[in-house]
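Visitor: When you get a sec, could you give me coordinates for this:
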Amino acid sequence: MSIAETMIPPQAPPPAPPRPYTLARFFGSVALGAWLAFGVGIFLTIVDGWDPEKFSRYGPSFLSGLGVTLLLVISSIPMGAVLSFPVALGRMSKNRFWSWIAYIYVYFFRGTPLIAQLFLVYYGLGSFRPQLESIGLWWFFRDAWNCALFTFTLNTAAYQAEILRGAIESVPRGQHEGAAALGLPERIAFFKVILPQAMIVALRPYGNEIILMIKGSAIVAIVTVFDLMGETRRAFSRTFDFQMYVWAAVLYLLIVEFLRNIWAWIEARLTRHLKR
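Guide: I've put the predicted structure just below:
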């Protein structure tokens, strides 16, 4: 024991000063209380109006619609990712022609509502049935599911292209110069040095895009695709019980929460070397 410890015994640190109860904390507490009351109210409503007969009758339909929703998102996201790569390269191209083509594509699909795009494909292309039949594409566009998949793929490709472009441009210029100093060909430097770093930056925006696609997929019910929302609308039209929409909201919430946790785990796993 040192002389200093003998003369001055160890003492606990002083308590932290109390935080002032500001107006922001007051409104935050009110908002939190309102959300808690809303959640409790929804829970009590479900418990009070629980009908086992309706659940056993429409539960399988909800699960079937949930499968359609997941299939639509799982199919459109990878195809959109493939399409987004050349679009992102076109946006970064020094060739004005390809740059403008990519810009117009991204500008249109990001600047117009998804439901308008779906109507343009489903109802608009139906006006060109003779032309589509002549080139052998009517079999594809006559089906509502195919139109929804086609529209969602084009839409998410535009958003993913901007995510990818921003991520690539966020990689420091020194990485490009370092790869060139090592004598790496430009293509190898892009795929081995630049793109892996860009994908880490783009990981969280990609997760947000998937979540938005899951929630946006509800609009396909309008064009007779019986996804989760389509089955919900059909069940409500037969029962006039608003709890059908509560069940759908809970299922959407569970999907998003599950995906959020999975994506957080993936991000933590891939970026563990960046944490000290």
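Visitor: For the rest of this, base every contact and every neighbour count on C-alpha atoms.
Guide: Noted.
Visitor: quick one: which helix or strand includes the nearest residue to Tyr122 once chain neighbours are set aside?
Guide: With CA to CA, 6 or more residues apart in numbering as the criterion, Tyr122 has its nearest non-adjacent residue at 5.7 Å, and that residue is Cys147. Taking DSSP states H and E as the criterion, Cys147 maps to helix 144-170.
Visitor: Could you also give me the structure for this second sequence? I'd like to compare it with the first:
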Amino acid sequence: MLEFIEKFSPMLLSGAWMTIKITVVSVVIAAILALPMSILRIQKSAVCRVPVQVFISFFRGTPLIAQLFLVYYGSGQFRPFLMEMGLWQFFRDPMNCALLTFTLNSLAYQTEIMRGAIQSVDAGEIEAAKSMGMNNSLLYRHIVLPLAYRIAFPALGNECILMLKGGAVASVITVMDLMGQTRRAFSQTFDISTYFLAALMYLVITTSFVIAWRYAERYLYRHQIQRSPNKPVLQTATN
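Guide: Coordinates of the predicted model:
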């Protein structure tokens, strides 16, 4: 076992780093786009709302692996068009296809999380801000968004964890993330402990993220923490 770890640990560590990079990049890009998408989602105008609803329904209602195949293999059906547009170099790289798919998938979930958080903001606080003469820009910046992000924070942590674990499907299109490197190592050894070691690495990464997110939650809710140990007030991210 020690010889196995010594031989394949660099390979698995490289895959783990790739998994972390894919997750962080896709989740961060999705987080940036989720806010304007969620604002469009709650508009009364059907022109603004319906396209976002269709997008969310598709990416939340279909398997991640099917979305990955549609982007990676489906783009090949439009190769002449993509070459004319100068996009073929992007879509021919499985890493880019995985990033695009995971970003869109996470965007759908984060948009719904933020939509629910925005609509959960106390109407009384909004009315009080309007009575003070705040315009919509100030209202969102100083009242709605700070409160919405506090409400959404635990759910956003869970979405990051789900994307971290769900991203293992990237290995089916030859992305050498942790699962891809694990499959490669297993093909050379046929030793089932390869997958056991990969599972432990996923567990370490996930647990580290949960601990970091929990500390971030405690900081965010530091003014609301009750002194009584029998009354927990934090809803922390879990795996």
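Visitor: burial of Ile32 of structure 2, as a residue count?
Guide: Neighbours of Ile32 of structure 2 under the rule other CA atoms under 10 Å: 12.
Visitor: Kindly state which residue of structure 1 is aligned to it.
Guide: Aligned by TM-score structural alignment, Ile32 of structure 2 pairs with Val82 of structure 1.
Visitor: so its match is in which element?
Guide: Applying DSSP H and E as the criterion places Val82 of structure 1 in helix 52-92.
Visitor: Can you find the partner of Pro154 of structure 2 in structure 1?
Guide: By TM-score structural alignment, Pro154 of structure 2 lines up with Arg204.
Visitor: That should have said Arg115 of structure 2, apologies.
Guide: Match for Arg115 of structure 2 (TM-score structural alignment): Arg165.
Visitor: and if you look at Val52 of structure 2?
Guide: By TM-score structural alignment, Val52 of structure 2 lines up with Ala102.
Visitor: again, but for Thr182 of structure 2
Guide: In structure 1, the residue paired with Thr182 of structure 2 is Thr232, using TM-score structural alignment.
Visitor: For that match, give me its contacts.
Guide: For Thr232 of structure 1, the contact set (CA atoms under 8 Å, 6 or more residues apart in numbering) comprises 62, 244-245, 248.
Visitor: Phe59 of structure 2 reaches Thr103, doesn't it?
Guide: No - using CA atoms under 8 Å, Phe59 of structure 2 is not in contact with Thr103; the gap is 10.5 Å.
Visitor: what about the two, which has more around it?
Guide: Neighbour count, other CA under 10 Å: between Phe59 of structure 2 and Thr103, Thr103 has more, with 23 against 20.
Visitor: my read: that one touches Ala31, true?
Guide: No - under the criterion of CA under 8 Å, Thr103 of structure 2 is not in contact with Ala31, lying 9.0 Å apart.
Visitor: between the helix or strand hosting Val47 of structure 2 and helix 94-120, how big is the angle?
Guide: Assigning secondary structure by DSSP H and E places Val47 of structure 2 in helix 46-61. Orientation check (axes from the mean of the first three to the mean of the last three CA atoms, to 10 degrees): helix 46-61 of structure 2 against helix 94-120 gives 120 degrees.
Visitor: and the match of Ile32 of structure 2, how far is that from Leu154 of structure 1?
Guide: The gap separating Val82 of structure 1 from Leu154 of structure 1 is 11 Å, by CA to CA, to the nearest Å.
Visitor: Let me see the contact set for the residue nearest to the match of Ile32 of structure 2 when sequence neighbours are not counted.
Guide: Nearest residue to Val82 of structure 1, sequence neighbours excluded (CA to CA, 6+ apart): Ala157, at 7.8 Å. Counting by CA under 8 Å, 6+ apart, Ala157 of structure 1 touches 77, 79-84.
Visitor: Ranking by neighbours, what's the top pick from those residues?
Guide: Ser84 (27 neighbours).
Visitor: With that, I have no additional questions.
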